[in-house]
Structure formats: structure tokens, C-alpha cells
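K.L.:
No letters, just coordinates:
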């Protein structure tokens, strides 16, 4: 069987997983997998990153990525290679895609028009992740959880002793 036939045979799985995706694990080459908020649209996933939005190091300049979609209970459904392309402001796709993605953005301040304008002027990246090959299946899927150790962060809090309402006396 050729890759094209295998890709088409697996496409319904990817298409169905794409339709239900709200969060995708995206790994760019030489980077960790990041959980990113996404919007399924036109058979692809759209991801916004940049100032005031989620951080996705390396995604804005990437041409390919590996996308993993999970189900309602957290189990991995499918992992597939994706072609990454940036939707530029003032382009024809931007006029239709950006408002649709902005309409799905939860907890955004301002209207959809304000949000789209902010994305265009503040240097945010709207990326399209389109399936670019057959999904990984069988022995190609890793057996481990793909969990990584927590990354270093300046947000550290001191561990305190537990609060006690009253003093406990021991006999």
C-alpha cells in the first residue's frame, strides 16, 4: 500500500478528531510538546500565539509540527504530522478565518473586531496546522505517557506549615 492510500484510509479518524478538538498537543522540531488552545476550521486547526495570548515558542516560524489529539477522558486518540502555515493580516484568508477564531476565544476582552485588530497590530501569530500525512499508528506510537519534567519557572512559592484552627493536646 502506498502512503497516499494509507493517508486516505486514516483521514476519517483525523477529521473526526479535528472536529472535536479544543486543545491540541503540538510539538515543533527540537521542542517540547505544548498544550495549546485551538479552533478546528476548514479541516485544520488554527492556533493563536503571541503577546496577550498563549505562548508557543517556535510555532510561528515552523513549517512542520507533530499534533496529538486526546479524547474526553484524556486518552490519546491520534498523532499526525502537520504542515504549519501562518495566516498573515490583510490577506484573503485572514478576513474569514481570524473573526471565526476570535469568536471562539473565551474570556477575551472587547469585541471580536477589537480582538482581530489586536492580533494584527500586536504581533500575534495565527497559524494553520493542516494534516500532512498518515497518522502514527500501532508500533509508531510511543508506549510511555510522553510526560516531561516541569520546566524551570520564576513562579515559585514557599511551602508553609498547615493551618491549625486550635492547638491539639496529646495525652
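P.N.:
That came through, no problem. What you are looking at is a predicted structure, and each value in this text was computed from that prediction instead of being measured.

K.L.:
For the rest of this, base every contact and every neighbour count on C-alpha atoms.
P.N.:
Will do.

K.L.:
on contacts alone, who are the packing partners of the lengthiest helix in the chain?
P.N.:
In the chain, taking DSSP state H as the definition, the longest helix is helix 3-19. Contacts defined by 3 or more C-alpha pairs under 8 Å, 6 or more residues apart in numbering; DSSP states H and E place helix 3-19 against strand 39-41, strand 76-87.

K.L.:
do that again at 10 Å, thanks
P.N.:
Helices and strands touching helix 3-19, by 3 or more C-alpha pairs under 10 Å, 6 or more residues apart in numbering; DSSP states H and E, are strand 39-41, strand 44-49, strand 64-70, strand 76-87, strand 125-131.

K.L.:
Residue 162: which of the ones you listed is closest?
P.N.:
strand 64-70 (36.5 Å; C-alpha to C-alpha).

K.L.:
re the thing from before, do you know which of the helices and strands packed on helix 3-19 lies nearest residue 10?
P.N.:
Proximity to residue 10 (C-alpha to C-alpha) singles out strand 76-87 among the helices and strands packed on helix 3-19, at 9.8 Å.

K.L.:
for the helix or strand that comes right after that closest one, packing partners?
P.N.:
Counting by DSSP states H and E, the next helix or strand C-terminal to strand 76-87 is helix 92-104. Using 3+ C-alpha pairs under 10 Å, 6+ apart, the elements in contact with helix 92-104 are strand 39-41, strand 44-49, strand 76-87, helix 112-121, strand 125-131.

K.L.:
which residues touch the longest helix of the chain?
P.N.:
24, 38-45, 68-71, 77-80, 130-137 (C-alpha atoms under 10 Å, 6 or more residues apart in numbering).

K.L.:
Put this next to the first one:
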């Protein structure tokens, strides 16, 4: 390969990462090398679905505060793998390596990122007071692409859902199939 084809490939990879990530409202993020000590066992932290915005060449996410998404294993100076799904079909489009940078509250970079994130945050309980709450209680992270795309995994990556008090396993009510499919009247 020549230097020109290498730089062309790098530019195409960069364009793919940027466009796919901009268009997808949801990304899957896994911290590299992070382990969880849940229930006394060291386990690799699984990928988490995160809402985000693409801002100034990187993904910006907010979380780890009350009512916000968890950001397990993502630490300032760490690395992560970001997998972007297709908005149309939902399948994986591209995976890329990222460098994690935590933005200091009220810094110019933080203000710019929060202005973008604020517009994408759905169902915020505090509206205009949200940035002040984020500064007090949450972390705002930038996931900056390192320039390398990663091969998509061959397996399905299916995992058990994260334990949550919001999930229940109960049989569906008897009337639901009738409501969904209805009964056709005979003539």
C-alpha cells in the first residue's frame, strides 16, 4: 500500500465514524480494561447503550448522576470501544477506538458540550436548571476517536440485561393477544 492509499483509507474511516455516529441516536460503549466488582467478583464491564451528541469531532455523553445514564468504567484518560448501529436497520455499522476525556464543569469546552447535550436530553425533570445540576452531580465526557476502526465482532454479543428494579418477568395478561390480533367476525 502506498502512503496516498493509506491516508485515503484513514479519511474514509474518519468520515464513516463521524457520519454514522452523528446519525445514530444510540451508541454502545465499552470501557477497555475496566472491571466491575459487583458482588465481590471481578468481571469485565459489558457494553452500555448511551444517548449522545456528536460535537466538534467527538462523542459527548452525560451521566453518573441521579436520573441520568450510568457511565460504568469510563474514566478520564482511559480508553473505550464505541459501536455504532444503523439508524435504519439497527445492525452494527462500525466500531472505533476512543480516548476518554472528562470535561471540567463550567470550562468553555464543558459549556459548549452541555449546550449540545441539553437539546438532545429527553424528559428532563428540571428543564432550564439541568446544566447547573449536571455541573453539581454528573460527569460530561468526550469520547475522542483515536483514528482506528475496529473489526466488527462475528458473534452476536447478546448478554443478560443489567439488573434493575424497573424490570419484571410476569406472564402477559390473557386479553393482550385478543387486543393485538383481534377476532375476525364471521359472516
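P.N.:
Thanks, I have the structure now. This one's a predicted model, so the numbers in the text were calculated from it and none came from an experiment.

K.L.:
list the contacts for the most centrally placed residue in the first structure?
P.N.:
For the first structure, residue 36 is the residue whose C-alpha lies nearest the centre (C-alpha atoms, centre = their mean; 2.7 Å). Listed by C-alpha under 10 Å, 6+ apart, the contact set of residue 36 of the first structure reads 22, 23, 24, 25, 26, 47, 48, 49, 54, 55, 56.

K.L.:
Could you give the number of residues near residue 85 of the second structure?
P.N.:
21 (other C-alpha atoms under 10 Å).

K.L.:
likewise residue 164 of the second structure?
P.N.:
Here the count is done by other C-alpha under 10 Å, and residue 164 of the second structure has 7 residues near it.

K.L.:
Helix, strand, or coil at the corresponding residue of the second structure for residue 26 of the first structure?
P.N.:
When the second structure is aligned by TM-score structural alignment, residue 26 of the first structure is paired with residue 29. Under DSSP: H, G, I helix; E, B strand; the rest coil, the three-state class of residue 29 of the second structure is strand.

K.L.:
Nearest residue to residue 29 of the second structure in space, ignoring adjacent ones along the chain?
P.N.:
Counting by C-alpha to C-alpha, 6 or more residues apart in numbering, residue 82 is the residue found nearest to residue 29 of the second structure once chain neighbours are left out, at 4.6 Å.

K.L.:
Aligned to that neighbour, what sits in the first structure?
P.N.:
Aligned against the first structure by TM-score structural alignment, residue 82 of the second structure finds its counterpart in residue 67.

K.L.:
Next, count neighbours for its match.
P.N.:
24.

K.L.:
quick one: contacts for it?
P.N.:
Contacts of residue 67 of the first structure (C-alpha under 10 Å, 6+ apart): 24-28, 33-35, 45, 78-83, 129-131, 135.

K.L.:
Recalculate using a threshold of 8 Å.
P.N.:
Shown in contact with residue 67 of the first structure (C-alpha atoms under 8 Å, 6 or more residues apart in numbering): 24, 25, 26, 27, 79, 80, 81, 82.

K.L.:
Just the closest of the residues you listed to residue 158 of the first structure, please.
P.N.:
residue 25 (30.4 Å).

K.L.:
Counting neighbours, what do you get for the closest one?
P.N.:
Neighbours of residue 25 of the first structure (other C-alpha under 10 Å): 17.

K.L.:
Over to residue 103 of the first structure?
P.N.:
16.

K.L.:
Grab the nearest non-local neighbour of it.
P.N.:
residue 112 (6.0 Å).

K.L.:
Likewise for residue 61 of the second structure?
P.N.:
residue 52 (5.0 Å).

K.L.:
Spit out the contact partners of the residue in the second structure that residue 57 of the first structure lines up against.
P.N.:
Aligned by TM-score structural alignment, residue 57 of the first structure pairs with residue 72 of the second structure. Remark: with contacts taken as C-alpha under 8 Å, 6+ apart, residue 72 of the second structure is in contact with 31, 45.

K.L.:
Tell me which helix or strand residue 72 of the second structure sits in.
P.N.:
Judged by DSSP H and E, residue 72 of the second structure forms part of no helix or strand.
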